[in-house]
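A.B. asks: I would like to see how this sequence folds:
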Amino acid sequence: MTRFLLVAGAWLGAWAWDEVAAELRTAGHEAHPLTLSGLAGKQGVPAGQQTHVQDIVDEVERSGLRDVVLVGHSYAGVPAGQAAERIGDRLRRVVFVDAAVPVDGESFLSGWPSEDVRRSIDEHDGHWPPPTADDYAGQGLTDEQIARVVGGATPHPGPSLTEPAVLRRPPGELPATYVKCLLDGEEPPPAAAEPLKSGKWELVTMDTGHWPMFSRPRELARILHEAADGR
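C.D. replies: Coordinates of the predicted model:
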């Protein structure tokens, strides 16, 4: 039995993991999906990136989780990677699901053209508005799955995207798995390149898009189980 703490990316909450969590529980594991501050049922709560790091650390402590596999999808890779080093010996492994990898002193928006995002945040009261249905095209999602994502998405708190990460040591020192979803590009982000050479990280690919918890929940649950066992 493995304890999984599941953190979804921008615009999403714990609900995004419903199918994956069900698969994990059926296999005999614990699954703890987490909604970050300012999202889904926690809308209206002021949140920056360090708020989200603390959300994860607090959930580990509140639930008494040990030997935990911490899963961060997309944006959530940034706070998850920081939280992983802070929970110390409670951590078994980090799994980055098509995720950003934190770099000390850099924000989620660092390293890619982000002026449109920053402008959008300014124009929407400090929040990044969710994508429209058209933005999910080509990501292996059915119309029904797209409707579910669009219907559940909420604006993402802008400060969490612009605040810098704070790391005590390189991410490559953590035991980790990087799951690359090939319909969203064949290569992991540049920040993952060095850690993947460290010997402590493994690379797994999925032939699907950026939201595998919707498009391939059973396959993703299997990959998480295998990552927990170091396979």
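A.B. asks: Going by C-alpha atoms from here, please, whenever you check contacts or count neighbours.
C.D. replies: Will do.
A.B. asks: any idea how far residue 117 is from the residue sitting furthest away from the middle of the chain?
C.D. replies: No residue in the chain sits farther from the centre than residue 123, which is 25.3 Å out by C-alpha atoms, centre = their mean. Relative to residue 117, residue 123 is positioned 10 Å away (C-alpha to C-alpha, to the nearest Å).
A.B. asks: now the nearest residue to residue 32 once chain neighbours are set aside, what's its secondary structure?
C.D. replies: Excluding its sequence neighbours, the residue lying closest to residue 32 (C-alpha to C-alpha, 6 or more residues apart in numbering) is residue 5, at 4.7 Å. Three-state call for residue 5 (DSSP: H, G, I helix; E, B strand; the rest coil): strand.
A.B. asks: Residue 5 and residue 33: what is the separation?
C.D. replies: In this view, residue 5 and residue 33 are 6 Å apart by C-alpha to C-alpha.
A.B. asks: And this one, please, so the two structures can be compared:
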Amino acid sequence: MTEFVLVAGAWLGSWAWDEVVPELRAAGHGAHPLTLSGLADKRQVPAGQQTHVQDIVGEVERLDLRDVVLVGHSYSGIPVGQAAERIGDRLSRVVFVDSNVPVDGESFVSGWPDGRAAVEASIAGSGGFWTPLTAADYQGQGLTDEQIGRIVAGSTPHPGATLTEPAVLPRPLGELPATYIKCLLDGPEPNDDVIELLKSEHWRLVEMDTGHWPMFSRPRELAGILCRSGADS
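C.D. replies: Got it, this is the predicted structure:
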């Protein structure tokens, strides 16, 4: 049995996986959706990026999980990638869902040469938080109006320090067994960092014909990919 630890991206909590978790459990796996500090029901908890890394490592250790597949969506690929290196032989595989990946010494906004100023301005003007997207921002991503409504209603401001603190990687990310899921409606190609990592013999690419939030738009298909990725390990 594979134990999946599921971490959604910016503004979202464990609730984002509500339609994926039953699929994984029905297939005989453990599924552990995690809310990171500063978000959703933990929104009062101060958080930086390393707080989020420790949230993930701590959950694996608290539950004493083995044969772990860490799943990071969007922003959360950055703390998940760091946590994957820190849980040692508990790790079976890491899955990046249309996500950013950590680069040693670089932050989430480091890779945003055009949008960095806008993100940092949003954080500065919102008391240290990144303001959630509006419904209009989710158009063209394969989501129904009902799905968009759920995302917008459940989103909470994202702690800004998690976006500006640098990642810390003790060894190359390409050495980890990994699957990268590219959601094609969000762009046909992964970013340059991911393209380079996919040259590793330990990494594989899977494409989904949907948008950036497949846990809402294609939960059953996503769960199937996750199950297969666990079997690949």
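A.B. asks: Quantitatively, what TM-score do the chains reach?
C.D. replies: Once superposed, chain against chain, the TM-score is 0.99 (TM-score structural alignment, normalised by the length of the first structure); 231 aligned residues with a C-alpha RMSD of 0.8 Å.
A.B. asks: returning to what we had before: now which residue in the second structure aligns to the residue farthest from the centre of the first structure?
C.D. replies: Correspondence of residue 123 of the first structure to the second structure, assessed by TM-score structural alignment: residue 125.
A.B. asks: again, but for residue 80 of the first structure
C.D. replies: In the second structure, residue 80 of the first structure lands on residue 80 (TM-score structural alignment).
A.B. asks: now residue 140 of the first structure
C.D. replies: Using TM-score structural alignment, residue 140 of the first structure lines up with residue 142 in the second structure.
A.B. asks: Would you mind finding the match for residue 164 of the second structure in the first structure?
C.D. replies: Residue 164 of the second structure maps onto residue 162 in the first structure, by TM-score structural alignment.
A.B. asks: Just give the closest residue to that match, not the sequence neighbours.
C.D. replies: Of all residues not flanking residue 162 of the first structure in the chain, residue 107 sits nearest, at 5.2 Å (C-alpha to C-alpha, 6+ apart).
A.B. asks: just checking, that neighbour touches residue 166?
C.D. replies: No. Applying C-alpha atoms under 8 Å, one finds residue 107 of the first structure not in contact with residue 166, separated by 9.5 Å.
A.B. asks: Neighbours of the closest residue to residue 161 of the first structure other than its chain neighbours, how many?
C.D. replies: Excluding its sequence neighbours, the residue lying closest to residue 161 of the first structure (C-alpha to C-alpha, 6+ apart) is residue 108, at 5.1 Å. Neighbour count of residue 108 of the first structure, defined by other C-alpha atoms under 10 Å: 25.
A.B. asks: so what's residue 108 of the first structure up against?
C.D. replies: 75, 78, 100, 102, 160-164 (C-alpha atoms under 8 Å, 6 or more residues apart in numbering).
A.B. asks: Return the member of the residues you listed nearest to residue 47 of the first structure.
C.D. replies: residue 160 (6.5 Å; C-alpha to C-alpha).
A.B. asks: contacting residues for the closest one?
C.D. replies: Residues near residue 160 of the first structure by C-alpha under 8 Å, 6+ apart: 47-52, 108.
A.B. asks: Emit the PyMOL select command for whichever of these are buried.
C.D. replies: Of the contacts of residue 160 of the first structure, the buried ones go into a single PyMOL selection, burial set by 16 or more other C-alpha atoms under 10 Å:
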select buried, resi 47+48+49+50+51+52+108
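A.B. asks: Export the contacts of residue 160 of the first structure as JSON lines, with columns for distance to residue 86 of the first structure.
C.D. replies: JSON lines is the format used below for these (distance: C-alpha to C-alpha, whole Å):
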{"residue": "47", "distance to residue 86 of the first structure": "19"}
{"residue": "48", "distance to residue 86 of the first structure": "17"}
{"residue": "49", "distance to residue 86 of the first structure": "15"}
{"residue": "50", "distance to residue 86 of the first structure": "12"}
{"residue": "51", "distance to residue 86 of the first structure": "14"}
{"residue": "52", "distance to residue 86 of the first structure": "13"}
{"residue": "108", "distance to residue 86 of the first structure": "19"}
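A.B. asks: Going toward the C-terminus from the helix or strand hosting the match of residue 80 of the first structure, what's the next helix or strand?
C.D. replies: In this assignment (DSSP states H and E), residue 80 of the second structure forms part of helix 77-86. Per DSSP H and E, the first helix or strand lying C-terminal to helix 77-86 of the second structure is strand 91-97.
A.B. asks: Just give me the mean distance for that next one relative to the first structure.
C.D. replies: With mean C-alpha distance after the TM-score superposition for the first structure, strand 91-97 of the second structure departs from the first structure by a mean of 0.1 Å once superposed.
A.B. asks: by contact count, what packs against that strand?
C.D. replies: With contacts defined as 3 or more C-alpha pairs under 8 Å, 6 or more residues apart in numbering; DSSP states H and E, strand 91-97 of the second structure has these neighbours: strand 68-73, helix 77-86, strand 178-183, helix 219-232.
A.B. asks: Could you quantify the relative orientation of it and strand 3-7 as an angle?
C.D. replies: Here the directions of strand 91-97 of the second structure and strand 3-7 differ by 30 degrees (axes from the mean of the first three to the mean of the last three C-alpha atoms, to 10 degrees).
A.B. asks: Provide a list of residues in contact with residue 200 of the second structure.
C.D. replies: Residue 200 of the second structure neighbours (C-alpha under 8 Å, 6+ apart): 174-175.
A.B. asks: try 10 Å
C.D. replies: 173-178 (C-alpha atoms under 10 Å, 6 or more residues apart in numbering).
A.B. asks: Look up the closest residue to residue 171 of the second structure, ignoring the ones flanking it.
C.D. replies: Going by C-alpha to C-alpha, 6+ apart, residue 171 of the second structure has residue 85 as its nearest residue, at 7.8 Å.
A.B. asks: That neighbour and residue 92 touch, don't they?
C.D. replies: No. Judged on C-alpha atoms under 10 Å, residue 85 of the second structure makes no contact with residue 92 at a distance of 11.1 Å.
A.B. asks: Give me the common contacts of these two.
C.D. replies: residue 176.
A.B. asks: Compare neighbour counts for the two and give me the winner.
C.D. replies: Applying other C-alpha under 10 Å to residue 85 of the second structure and residue 92 shows that residue 92 carries more neighbours, namely 23 against 20.
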